[in-house]
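Engineer: coords please:
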Amino acid sequence: MSEAFEHLWTPYRMAYIRGAGKPTGAHDCPFCAIPAMSDEDGLIVARGTTVYAVLNLYPYNAGHLMVVPYRHVPDYTDLTDAEVAELGAVTQTAMRVVREVSGAHGFNIGMNQGSVAGAGIADHLHQHAVPRWGGDTNFMPVLGLTRVLPQVLGETRDLLAAAWPEPGTGTRPAPAQPGGQA
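Structural biologist: Got it, this is the predicted structure:
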């Protein structure tokens, strides 16, 4: 193999791995700050009453969404009944929309509760919805230890947001442009 292909670099990840910029409380929590941003700047796909859906800034796969309560709580047991219900409903909608837009074959849905369980931001609960396709684990993550995303996050956000049903109506907006992939 050529020397040029022996290393794939993603240096922006090192700050994340080392914990730089990780929140120390609600005052610097990115999940608390995101709702104050525009949907485009915050990569917000949809806003609900108690939770919102946002693209993961460090996605495992294209279209990797997170459903996040607005309240700064660390544990699933801290959610109210209304938050649990909306978190589930928004997760279902996320799955439907991602399937519609990108043809996902399956999903990994889950939460990492606490740092020891792998939560990158343990102080603010968030549920991952990671779309999967047959053969999506190709040689790049296995050999190159990197992921290939076919689209920049802003474009993915735009496609998913355009396909998201109007709140409370279940009515879908006009279909996304053909050929788009989340």
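
Engineer: CA only for contacts and neighbour counts going forward, please
Structural biologist: Noted.

Engineer: tell me the contacts of Ala82?
Structural biologist: Listed by CA atoms under 8 Å, 6 or more residues apart in numbering, the contact set of Ala82 reads Thr50.

Engineer: And the strands in this structure?
Structural biologist: Using DSSP state E, the strands of the chain run over residues 44-47, 51-55, 65-69, 106-110, 127-132.

Engineer: Please work out which of these is packed deepest.
Structural biologist: Highest mean neighbour count of these: strand 65-69, a mean of 27 (counted as mean count of other CA atoms under 10 Å).

Engineer: Determine the set of other helices and strands touching it.
Structural biologist: Here strand 65-69 touches strand 51-55, helix 81-102, strand 127-132, going by 3 or more CA pairs under 8 Å, 6 or more residues apart in numbering; DSSP states H and E.

Engineer: will you turn the ones you listed into TSV that also has distance to Ile17?
Structural biologist: Below are the helices and strands packed on strand 65-69 laid out as TSV (distance: least, CA to CA, whole Å):
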stretch	distance to Ile17
strand 51-55	19
helix 81-102	27
strand 127-132	19
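
Engineer: so where do the helices sit in the chain?
Structural biologist: 12-18, 30-33, 39-42, 81-102, 139, 153-163 (DSSP state H).

Engineer: Make a markdown table from the ones you listed and add distance to Leu125 to it.
Structural biologist: Shown next, in a markdown table, are the helices of the chain (distance: least, CA to CA, whole Å):
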| stretch | distance to Leu125 |
| --- | --- |
| helix 12-18 | 18 |
| helix 30-33 | 9 |
| helix 39-42 | 17 |
| helix 81-102 | 11 |
| helix 139 | 32 |
| helix 153-163 | 21 |
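
Engineer: deepest of these, which one?
Structural biologist: helix 153-163 (a mean of 21).

Engineer: For the residue nearest the centre of the chain, which residues are in contact?
Structural biologist: The residue lying closest to the centre of the chain (CA atoms, centre = their mean) is Leu65, at 2.3 Å. Counting by CA under 8 Å, 6+ apart, Leu65 touches Ala53, Val54, Leu55, Asn56, Ala94, His128, Ala129, Val130.

Engineer: one more to line up against the first:
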Amino acid sequence: MTEAAAGEGTPYRVAVSADEDGPSSVFEHLWTPYRMAYIRGEGKPTGAHDCPFCVIPTLSDEDGLIVARGATVYAVLNLYPYNAGHLMVVPYRHVPDYTDLTAEEVTELGALTQTAMRVVRAVSGAHGFNIGMNQGAVAGAGIADHLHQHAVPRWGGDTNFMPVVGLTRVLPQVLRETRALLAEAWQRQAPVEPGGQG
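Structural biologist: Below you'll find the predicted structure:
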């Protein structure tokens, strides 16, 4: 709940009509008006011609923040990371759904995800990972038209008040430095043959 100058020390509440001890009396509200542009889809790509995941592979690895390139997919740092070392594994083809991938793309997406985990563990000692993809805008995909899998490294105690209260993510390293470290470590990573142990 927020407080306003409605009187010295008087909490300010937003009146909700006909609530009658409903949700507004139980839940506090965290207002996030900056997300409205995201919800409305403002500035979202309208096709492959302006899709960032289609444009990134045309850039140099440094400019595109690409860590590794495969035959059908590539690994890139997230420009808006949830944690330091947040990678995405992205097919070159502009397809929206996991079911649209070929068997070769599925295999390489899985292999690059495994390598991403090994590399981030080697470079930064990640304790765990959130691995996944949001399929469709309704499921939270920021760019729903081009499939991408997230690999977010996690450490014990990495969630704190800063993102919630301060609207700030604390990242200890700039993205270009992170990309260089991960790319160098990626090249040292021995490839794992399909069906092999990793």
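
Engineer: if we can go back for a sec, what residue of the second structure matches up with the residue nearest to the centre of the first structure?
Structural biologist: Using TM-score structural alignment, the equivalent of Leu65 of the first structure in the second structure is Leu87.

Engineer: Relative to Tyr80 of the second structure, how far out is that match?
Structural biologist: Applying CA to CA, to the nearest Å, the value for Leu87 of the second structure to Tyr80 of the second structure is 10 Å.

Engineer: Repeat that for Ala180 of the second structure.
Structural biologist: Ala180 of the second structure is 17 Å from Tyr80 of the second structure, by CA to CA.

Engineer: Show me what Leu112 of the second structure lines up with in the first structure.
Structural biologist: For Leu112 of the second structure, the residue aligned by TM-score structural alignment is Val90.

Engineer: Could you list which residues are in contact with that match?
Structural biologist: Val90 of the first structure neighbours (CA under 8 Å, 6+ apart): Gly48, Val51, Tyr52, Ala53, Val67.

Engineer: The third one is in contact with Glu83, isn't it?
Structural biologist: Translated: Tyr52 of the first structure. No: the pair Tyr52 of the first structure and Glu83 fails to qualify as a contact (CA atoms under 8 Å) at a distance of 10.6 Å.

Engineer: Name the residues contacting each of those two.
Structural biologist: Pro69.

Engineer: so what's Ile97 of the second structure closest to, chain neighbours aside?
Structural biologist: One correction, residue 97 of the second structure is Asp, not Ile. Nearest residue to Asp97 of the second structure, sequence neighbours excluded (CA to CA, 6 or more residues apart in numbering): Leu147, at 5.9 Å.

Engineer: what's the spacing between the one you found and Pro45 of the second structure?
Structural biologist: Counting by CA to CA - Leu147 of the second structure and Pro45 of the second structure are separated by 13 Å.

Engineer: ok, now how distant is Arg147 of the first structure from Phe139 of the first structure?
Structural biologist: Taking CA to CA, one finds Arg147 of the first structure at 9 Å from Phe139 of the first structure.

Engineer: before we move on, the earlier item: between Leu147 and Pro45 of the second structure, who's got more neighbours?
Structural biologist: Leu147 (25 against 17; other CA atoms under 10 Å).

Engineer: Please identify the residue in the first structure that aligns with the more buried one.
Structural biologist: Using TM-score structural alignment, Leu147 of the second structure pairs with Leu125 in the first structure.

Engineer: Quick check: closest non-adjacent residue to the counterpart of Leu55 of the first structure in the second structure.
Structural biologist: Aligned counterpart of Leu55 of the first structure in the second structure: Leu77 (TM-score structural alignment). The shortest distance from Leu77 of the second structure to any non-neighbouring residue, by CA to CA, 6+ apart, is to Leu87 (4.4 Å).

Engineer: Next, the contact list for the closest residue to Leu101 of the second structure other than its chain neighbours, please.
Structural biologist: Excluding the flanking residues, the one nearest Leu101 of the second structure by CA to CA, 6+ apart is Val95, at 7.5 Å. Val95 of the second structure makes contacts with Leu101, Asp145, His146, Leu147, as judged by CA under 8 Å, 6+ apart.

Engineer: hang on, the earlier thing: how far away is the residue nearest to Leu77 of the second structure from Leu112 of the second structure?
Structural biologist: Taken as CA to CA, the span from Leu87 of the second structure to Leu112 of the second structure is 10 Å.

Engineer: Compare the contacts of Val95 of the second structure with the first structure and list the overlap.
Structural biologist: Using both residues aligned by TM-score structural alignment, their matches' CA atoms under 8 Å, the first structure keeps these contacts from these: Leu101, Asp145, His146, Leu147.
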